Structure formats: C-alpha cells, structure tokens
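*Asks:* predicted coordinates and the sequence they were generated for:
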Amino acid sequence: MSCEHLICARCSGPVVEGRCPTCRAARAEVHDHGPSVPPSVVLIALVLAFALAFALALQHLS
C-alpha cells in the first residue's frame, strides 16, 4: 500500500507530505515494515547451512 494518493482528514493535505502529526503517524504506519534482519545475520545463516550440507555430504560418502 502507498500513501501517495491518501488525503489527511485532519489537514486535507497529502499524507505523503506529512504536514500534521496525523499525516506523519499515518505515513509511518503505512511504511512500517516491521523489524528487518540484518544482512550479516542472513550471511551467517547461509554459511552455516552450506557447512552443514557439506558435512552431511561428506558423512554420506564415507
């Protein structure tokens, strides 16, 4: 959802401009995507997954 076309009921301005506290709160709510995972955590998880897969493959071969 985008706030580009939303009009604030309090100040009658575009929400995207954030003219009043209500606009700013609505804009923050629309654009809040929750906590994101840092790229370093994703990289560590991928490395661990590949290491586990490699260890399992070596165990299967021997």
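*Replies:* Here it is on my side, so go on. Numbering: from 1, shown residues only.
*Asks:* please make it C-alpha for all contacts and neighbour counts, starting now.
*Replies:* OK.
*Asks:* longest helix of the chain?
*Replies:* For the chain, the longest helix by residue count, based on DSSP state H, is helix 39-61.
*Asks:* for comparison:
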Amino acid sequence: MSCEHLICAACAGPVVEGRCPVCREGRAKLHHHGFMGLPPVLIAVAVLLAIALVALSHISGY
C-alpha cells in the first residue's frame, strides 16, 4: 500500500508530502519496516524457513 493518493484529514494535503504531524505519522505507519529495516513479511518467511529446516533435520536424523 502506498500513500500517494491519500489525503490528510487534518491539513487536506497529500499524505506523501508530510505537511503536518498527522501526515508524517500516517506516512511512517504505512512505510513501517521491521527488524533491521527488513519488511515484516520477509522476516516471517525467514522464520518459517528456519522452522522447516529444523523439522527436516529431525525427520532425516531418525
């Protein structure tokens, strides 16, 4: 999702310009990044991959 077409209710300006504190906060929420600047989806995929590798190593170890 992007903030290009969003209009701020506080200042009636485009959110992407960040004219007021409400715009800047909304823009920051839309462009929030997770741990170490990585998107939360990428972190979730990495965790799931690690779990799958651990499970696979347990299965092949028996």
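*Replies:* Alright, I've got the coordinates. Just so it is clear, the model here is predicted, and its values are computed rather than measured.
*Asks:* related to what we said a few turns ago, can you name the residues in contact with the longest helix of the first structure?
*Replies:* Around helix 39-61 of the first structure, nothing counts as a contact under Cα atoms under 8 Å, 6 or more residues apart in numbering.
*Asks:* what residues sit buried inside that helix?
*Replies:* When burial is assessed from 16 or more other Cα atoms under 10 Å, helix 39-61 of the first structure yields no buried residues.
*Asks:* how far off centre is that helix?
*Replies:* Its chain's C-alpha centre and that of helix 39-61 of the first structure lie 25 Å apart, by Cα atoms, centre = their mean, to the nearest Å.
*Asks:* what segments of the second structure are helices?
*Replies:* 21-30, 40-61.
*Asks:* as JSON lines, these with distance to residue 8 of the second structure would be great.
*Replies:* Shown next, in JSON lines, are those (distance: least, Cα to Cα, whole Å):
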{"stretch": "helix 21-30", "distance to residue 8 of the second structure": "6"}
{"stretch": "helix 40-61", "distance to residue 8 of the second structure": "26"}
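*Asks:* residue 15 of the second structure: which of those helices is closest?
*Replies:* With Cα to Cα, the closest approach to residue 15 of the second structure among the helices of the second structure belongs to helix 21-30: 4.9 Å.
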